[in-house]
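S.K.: Sharing a model prediction with you, sequence too.
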Amino acid sequence: MPHEVRNEPAIAVLLPCYNEELTIGEVVRRFRETLSSATIYVYDNNSKDLTALRARAAGAVVVREPRQGKGNVVRRMFADIDADIYVMADGDGTYAPEDAPELINTLLTERSDMV
């Protein structure tokens, strides 16, 4: 079977979340608008609210990580997801999704490992 040929790098947006139902839908929506070719993953870390439902409704791929703690979630995300470029942000809207294209451009044009 032939391999898929891509002209653009595969971009994964990684959003670790714990009880972010009030903001996650908007964060996912803004990333979808800003990076339309990216796949957006929300890793729900035992939220007691509707974080997973809101994220899924906004178009994210939702994965549950039962081991509590951000370190566990981050390790799991990078173990699970294969992409050329990773954009990690928080589900509470701390970081502006609209900054992601500039960060990605810097990563690609400056031959950086991380920005």
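M.R.: Thanks, I have the structure now. Values in this document were obtained by computation on a predicted structure and should not be read as measured data.
S.K.: rest of the way, CA atoms for contacts and neighbours
M.R.: Noted.
S.K.: For the closest residue to Glu98 other than its chain neighbours, list the residues it contacts.
M.R.: Excluding its sequence neighbours, the residue lying closest to Glu98 (Cα to Cα, 6 or more residues apart in numbering) is Thr34, at 5.9 Å. Listed by Cα atoms under 8 Å, 6 or more residues apart in numbering, the contact set of Thr34 reads 97-98, 100-101.
S.K.: structure B:
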Amino acid sequence: MTVIHVDLVLPCLNEAGALPWVLSRLPVGYRAIVVDNGSTDGSAAVAIAAGALVVHEPRRGFGAAAHAGLAAATAPIVAFCDADSSMDPAELPLLVDPVRAGTADLVLGRRRPVTGRSWPLHARIANSSLSWRLRRITGVNIHDLGPMRAVRRESALNLNLQDRRSGYPLEMFLKAAEANWRILEVDTSYSPRVGRSKVTGTVRGTLTAVKDMSALLRETSR
């Protein structure tokens, strides 16, 4: 019987086309927790067939899905990753190993596009601007607030994260920095996703994310 050392939380909204590949890439000792956020394409059934634990979160929003997965996790370390095949779960040990070794408290994946189509220009500009602001605010040398990350489960729960929309990854980072966590950034590959992104794939989605994150930054600067 395989001992589960890491739970991988995969927020999911209509990712039936990408899930088989994503779930086939998990390293040994990792369990997938697919959080179905109201899919209508059979994503949950695909995930179950591939052996994943499926959690249903009816409240729409990345943060709602991510936090539901965190709450359902039981492994000592929890990782987060998009379910759209833009990121390779096989690379997760790059993030998890420093947490397991006790040399970092939060490890973030810095996305390195494998092709020009991987990361739309408007999303890349927004991310660069946000990263610059975060370096100024926190002093942490961050270049990408990417969704792939690893953290100890109890530590993440103790952050008492409240955002349930696009600001969830940012709130985790800000509270971790405020608590003087050791935050590490490592390079990870970033490929074109399967299907259309709900956030960075559209200007509207990107603007919504920027709005959510800007509200958090205003609260932090008060």
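M.R.: Great, that's in hand. None of these values were measured; they are calculated from a predicted model.
S.K.: about what we covered before: give me the buried subset of the contacts of Thr34 of the first structure.
M.R.: Buried residues within the contacts of Thr34 of the first structure, counting neighbours by 16 or more other Cα atoms under 10 Å: 97, 100.
S.K.: Neighbours of Ser221 of the second structure, how many?
M.R.: Using other Cα atoms under 10 Å, Ser221 of the second structure has 7 other residues around it.
S.K.: number of nearby residues for the aligned residue in the second structure for Ala57 of the first structure?
M.R.: Taking TM-score structural alignment for the superposition, Ala57 of the first structure sits opposite Ala49 in the second structure. If you count neighbours by other Cα under 10 Å, Ala49 of the second structure ends up with 11.
S.K.: Now do the same for Ile81 of the first structure: its match in the second structure.
M.R.: In the second structure, Ile81 of the first structure lines up with Ala73, judged by TM-score structural alignment.
S.K.: Okay, that match and Arg59 of the second structure: tell me how far apart.
M.R.: With distances taken as Cα to Cα, to the nearest Å, Ala73 of the second structure is found 18 Å from Arg59 of the second structure.
S.K.: So which of those two has more stuff around it?
M.R.: Each of Ala73 of the second structure and Arg59 has its neighbours counted (other Cα under 10 Å); Ala73 has more, 21 against 14.
S.K.: Hmm, the more buried one is touching Leu10, no?
M.R.: No - the criterion here is Cα atoms under 8 Å, and Ala73 of the second structure misses it with Leu10 at 11.5 Å.
S.K.: who touches both of these two?
M.R.: Contacts common to Ala73 of the second structure and Leu10, judged by Cα under 8 Å, 6+ apart, are Ile33.
S.K.: and the residue lying closest to Met88 of the first structure once chain neighbours are set aside, how many neighbours?
M.R.: Excluding its sequence neighbours, the residue lying closest to Met88 of the first structure (Cα to Cα, 6+ apart) is Leu14, at 4.6 Å. By other Cα under 10 Å, the residues close to Leu14 of the first structure number 23.
S.K.: Tell me who's in contact with Leu14 of the first structure.
M.R.: Leu14 of the first structure neighbours (Cα under 8 Å, 6+ apart): 40-43, 77, 86-89.
S.K.: same thing with Ile24 of the first structure?
M.R.: Contacts for Ile24 of the first structure (Cα under 8 Å, 6+ apart) come out as 51, 54-55, 91-93.
S.K.: make it 10 Å
M.R.: Neighbouring residues of Ile24 of the first structure by Cα atoms under 10 Å, 6 or more residues apart in numbering: 15, 17-18, 30, 42, 50-56, 58, 60, 90-93.
S.K.: What's the PyMOL line that selects buried ones from these?
M.R.: Selection of buried members from these for PyMOL, criterion 16+ other Cα under 10 Å:
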select buried, resi 15+17+18+30+42+51+52+54+55+56+58+60+90+91+92+93
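S.K.: Strands of the second structure, residue ranges please.
M.R.: Assigned by DSSP state E, the second structure shows strands spanning 6-12, 30-36, 53-56, 77-80, 106-113, 149-152, 183-190.
S.K.: Compare those and give me the one nearest His122 of the second structure.
M.R.: strand 106-113 (14.3 Å; Cα to Cα).
S.K.: What are the boundaries of the helices in the second structure?
M.R.: Assigned by DSSP state H, the helices in the second structure fall at 19-24, 43-49, 62-72, 93-101, 121-138, 153-158, 168-178, 203-221.
S.K.: Distance to Val107 of the second structure added to the ones you listed, as a markdown table?
M.R.: Listed next are the helices of the second structure as a markdown table, based on distance: least, Cα to Cα, whole Å:
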| stretch | distance to Val107 of the second structure |
| --- | --- |
| helix 19-24 | 20 |
| helix 43-49 | 26 |
| helix 62-72 | 16 |
| helix 93-101 | 5 |
| helix 121-138 | 15 |
| helix 153-158 | 12 |
| helix 168-178 | 10 |
| helix 203-221 | 20 |
